[in-house]
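Asker: sequence and predicted model, in that order:
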Amino acid sequence: MSSPGTALVTGASSGIGLEFARQLAGRGHDLVLVARDRDRLTQVAADLRGDHDVAVEVLPADLVDRGQLGTVEQRLADPDRPVEMLVNNAGFGLKHRFLDNDIEVEQAMLDLLVTAVLRLSHAALGPMAERGHGGLINVSSVAAFLPRGTYSAAKAWVNSFGEWAATEYRPSGITVTTLCPGFTRTEFHSRMQVGRDSAPDFLWLDADFLVRTALADFDKGRTFSIPGTQYKVLAPLARAVPSSLLQRFQSMGRR
């Protein structure tokens, strides 16, 4: 059986990105793992090699830094080491409201959630289009459907970009799926200093279920993946509810 090719995953040292790395390795993908923490990435790589007998490359990078982001772009565009799948997963959220955040922190979040996705997608799509096959999974959020400040605005861009790219590049043999997670049991909220009580228990998903669903939707060529029945109901409902009502839920966590 031939290898499904190399997958590059950003934010691969923990949470959803780590689960993508595990499940893609389980499918036989060789991996390029991107995150800021070299030591943690190195341990993840060793575990994946041992568990799945796949090749794993570690590429430490802070994607907010344009120079380090450029290194990842170059890796994606390398014709001698083709990347068959890109998972744009790296991200973080901010606990406070817009005017309570330092503008440089807001800029860093925008750079990671939008600029990095834009540039890495561009770097990956060119070689994929030339080869006539490939795939992108961009991790967005159900927050994209809600008026929830700059995090939601950035994720709304990811949704719009992904929906367009899915149609634009499908004739070139490329699948683009936008994953919209709800509340997921990872380190994401603890890093924001937001507790698990920020949402009712029934809204929380496990990362393994989330990623398994996303990969199944990707295999089916779906433009959007919204795991969990509760979110399949809530996402379209959010589009129909007036923004003034939705904003009452601003105090809840973001993903």
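Answerer: Cool, got the structure. Numbering: from 1, shown residues only.

Asker: for the rest of this, base every contact and every neighbour count on C-alpha atoms.
Answerer: Noted.

Asker: the closest residue to residue 12 other than its chain neighbours: neighbour count?
Answerer: The spatial neighbour of residue 12 that comes closest, neighbours along the chain excluded (CA to CA, 6 or more residues apart in numbering), is residue 18 at 4.5 Å. Other residues near residue 18 come to 22 when the count uses other CA atoms under 10 Å.

Asker: wouldn't residue 18 be in contact with residue 11 here?
Answerer: Yes: contact between residue 18 and residue 11 holds when scored by CA atoms under 8 Å: they sit 7.4 Å apart.

Asker: tell me which element residue 254 is part of?
Answerer: Counting by DSSP states H and E, no helix or strand carries residue 254.

Asker: who are the neighbours in contact with it?
Answerer: 93, 143, 151, 183, 189 (CA atoms under 8 Å, 6 or more residues apart in numbering).

Asker: how close does it sit to residue 191?
Answerer: Residue 254 sits 12 Å away from residue 191 when distances are taken as CA to CA, to the nearest Å.

Asker: now the common contact residues for the two.
Answerer: By the contact definition CA under 8 Å, 6+ apart, residue 254 and residue 191 are jointly contacted by no residue.

Asker: gap between residue 22 and residue 10?
Answerer: Applying CA to CA, one obtains 13 Å for the distance of residue 22 from residue 10.

Asker: looking at these two, which is more packed in?
Answerer: A direct count of neighbours by other CA under 10 Å for residue 22 and residue 10 places residue 10 higher, at 30 against 22.

Asker: hmm, who's touching stretch 61-68?
Answerer: With contact meaning CA under 8 Å, 6+ apart, stretch 61-68 is reached by 34, 35, 36, 69, 71, 72, 108, 109, 111, 112, 116.

Asker: inside helices: which ones of those?
Answerer: Secondary structure assignment by DSSP state H places 69, 71, 72, 108, 109, 116 of the contacts of stretch 61-68 in helices.

Asker: and the longest helix for this protein?
Answerer: Among all segments of the chain classified by DSSP H, the helix with the greatest residue count is helix 149-169.

Asker: can you pull the buried residues of that helix?
Answerer: Of all the residues in helix 149-169, those buried under the rule 16 or more other CA atoms under 10 Å are 149-159, 161-163, 165-166, 169.

Asker: and the contacts of stretch 61-68, which is closest to residue 243?
Answerer: Checking the contacts of stretch 61-68 against residue 243 by CA to CA gives residue 109 as the nearest, at 23.2 Å.

Asker: measure that closest one to residue 23 for me?
Answerer: Taking CA to CA as the measure, residue 109 and residue 23 are separated by 27 Å.

Asker: please compare the first structure with the one that follows:
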Amino acid sequence: MTTALITGATAGIGAAFARRLARGGRDLVLVARDTARLEAAAADLAKTYGVEVETLTADLATDAGIAAVEDRLRDAERPVDVLVNNAGFGNRGAFLDVPLQAELDMLKVHVEAILRTTVAALPGMRERGRGAVVNVASVAAFLPRGTYGATKAWVVNFTQGIARDLSGSGVRLQALCPGFTRTEFHERAGMGTSDIPSWAWLDVDRVVEESLRDLARGRSLCVPGKRYKAVVALARLLPAGRLGGVSSKAARTYRTD
């Protein structure tokens, strides 16, 4: 039986990946900051799907947290065949309203953690001739939005570049770029969503299904939903800044673990 490691695994897109992969028979390693939530999620998944579920408490805004995940990914006796880098967050407010440390934490989680965990996972996958890495980015990668959009753009370019380098190796990489996705996070964070049109919302399970479908087809970029494919296509055509208002809303999120 193969194993998937998912960061930010206790809610939102990460939790949806955990459910879907467990339903497909994969054992899991769940990574997040909240030990109690991790243990509850693990118990539920193990009971529901009959798979082995391991938990790893780690804050990916810290060197120690990233190192703990790296160590698990490099464990040759317990190989990980699928890595889903989902942990992430956004900072509310305009750039100069956000504390510098919060921006540095974002770089740590969105860039350094993804770089280091991907590097930790790939040698074993390549040696075995199989494996997959899904790095969760955002439609904001294609829209001007300060540090958030810049980090997500980095995720897209990094992932697609490595995918080309590993072409033919049996290892697949994908940058997943969802738009607004319905999860429980908006309510938990007390964020109003009444100004977001109904057409803009994606179902979290459909996001994951589309990601896995495109991954199986060897597509290194997945933008779920026809409407968001159109947004990305438009963003690539228009001058920079024309769609900045859309991306400013997309960044008003919070940590996904």
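Answerer: Perfect, I can see it now. A quick note: this is a predicted structure, and the numbers were derived from the prediction, not measured.

Asker: what's the TM-score here?
Answerer: Here the TM-score of the superposed chains, computed with TM-score structural alignment, normalised by the length of the first structure as the reference length, equals 0.95; 252 aligned residues with a CA RMSD of 1.4 Å.

Asker: if we can go back for a sec, emit the ChimeraX select command for whichever of the contacts of stretch 61-68 of the first structure are buried.
Answerer: Selecting just the buried residues from those in ChimeraX takes one command, with 16+ other CA under 10 Å as the test:
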select :34,35,36,69,72,108,109,111,112,116
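
Asker: the stretch 151-255 of the first structure: helices as residue ranges?
Answerer: Defined through DSSP state H, counting those that start in this stretch, the helices belonging to the stretch 151-255 of the first structure, from first to last, are 188-191, 207-219, 229-240, 243-246.

Asker: the first one against the second structure, how far on average?
Answerer: By mean CA distance after the TM-score superposition for the first structure, the fitted helix 188-191 of the first structure averages 5.0 Å away from its aligned residues in the second structure.

Asker: what of the last one?
Answerer: Superposing on the second structure places helix 243-246 of the first structure at an average distance of 2.2 Å from its equivalents, by mean CA distance after the TM-score superposition for the first structure.

Asker: counterpart of that helix in the second structure, which residues?
Answerer: Following TM-score structural alignment, the partner segment of helix 243-246 of the first structure in the second structure covers residues 240-243.

Asker: show me which positions of the matching stretch end up buried.
Answerer: Neighbour-count burial for stretch 240-243 of the second structure, counted by 16+ other CA under 10 Å, picks out residue 243.

Asker: residues making contact with that stretch?
Answerer: 143, 144, 235.

Asker: can you pick the most crowded of those?
Answerer: Top of the contacts of stretch 240-243 of the second structure by neighbour number is residue 143, holding 27 neighbours under the definition other CA under 10 Å.

Asker: contacts only, for that one.
Answerer: 149, 235, 240, 241, 243, 244, 246, 247.

Asker: would you list those residues in a markdown table and tack on distance to residue 202 of the second structure?
Answerer: As requested, the contacts of residue 143 of the second structure are exported to a markdown table (distance: CA to CA, whole Å):
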| residue | distance to residue 202 of the second structure |
| --- | --- |
| 149 | 19 |
| 235 | 19 |
| 240 | 25 |
| 241 | 24 |
| 243 | 19 |
| 244 | 20 |
| 246 | 15 |
| 247 | 16 |
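
Asker: which one of these sits closest to residue 201 of the second structure?
Answerer: Minimum distance to residue 201 of the second structure across the contacts of residue 143 of the second structure is 13.3 Å, recorded for residue 246 (CA to CA).

Asker: which residue is the nearest non-sequential neighbour of that closest one?
Answerer: residue 143 (8.0 Å).

Asker: ok so, going back, what's the closest of the contacts of stretch 240-243 of the second structure to residue 97 of the second structure?
Answerer: Comparing the contacts of stretch 240-243 of the second structure against residue 97 of the second structure with CA to CA places residue 144 closest, at 17.1 Å.

Asker: helix/strand/coil for the aligned residue in the first structure for that closest one?
Answerer: Matched across to the first structure, residue 144 of the second structure falls on residue 147, judged by TM-score structural alignment. With DSSP: H, G, I helix; E, B strand; the rest coil as the basis, the three-state label of residue 147 of the first structure is coil.

Asker: on that earlier part again, switch the contacts of stretch 61-68 of the first structure over to a markdown table; also include distance to residue 218 of the first structure.
Answerer: As requested, the contacts of stretch 61-68 of the first structure are arranged in a markdown table below (distance: CA to CA, whole Å):
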| residue | distance to residue 218 of the first structure |
| --- | --- |
| 34 | 21 |
| 35 | 23 |
| 36 | 27 |
| 69 | 25 |
| 71 | 27 |
| 72 | 23 |
| 108 | 29 |
| 109 | 26 |
| 111 | 26 |
| 112 | 23 |
| 116 | 21 |
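
Asker: farthest-separated two in the contacts of stretch 61-68 of the first structure?
Answerer: 71 and 109 (19.4 Å).

Asker: who's in contact with residue 108 of the first structure?
Answerer: Applying CA under 8 Å, 6+ apart, the residues contacting residue 108 of the first structure are residue 64.

Asker: if you could redo that for residue 146 of the second structure, that was the one I meant.
Answerer: Contacts for residue 146 of the second structure (CA under 8 Å, 6+ apart) come out as residue 95.

Asker: what lines up with residue 106 of the first structure in the second structure?
Answerer: Structural correspondence for residue 106 of the first structure with respect to the second structure (TM-score structural alignment): residue 103.

Asker: picking that back up, between the ones in helices among the contacts of stretch 61-68 of the first structure, which sits nearest residue 233 of the first structure?
Answerer: Scanning these for proximity to residue 233 of the first structure, where the rule is CA to CA, the winner is residue 109, at 28.2 Å.

Asker: excluding residues flanking it in the chain, which one is nearest that closest one?
Answerer: In space, not counting the residues next to it along the chain, residue 109 of the first structure is nearest to residue 92; the distance is 6.7 Å by CA to CA, 6+ apart.
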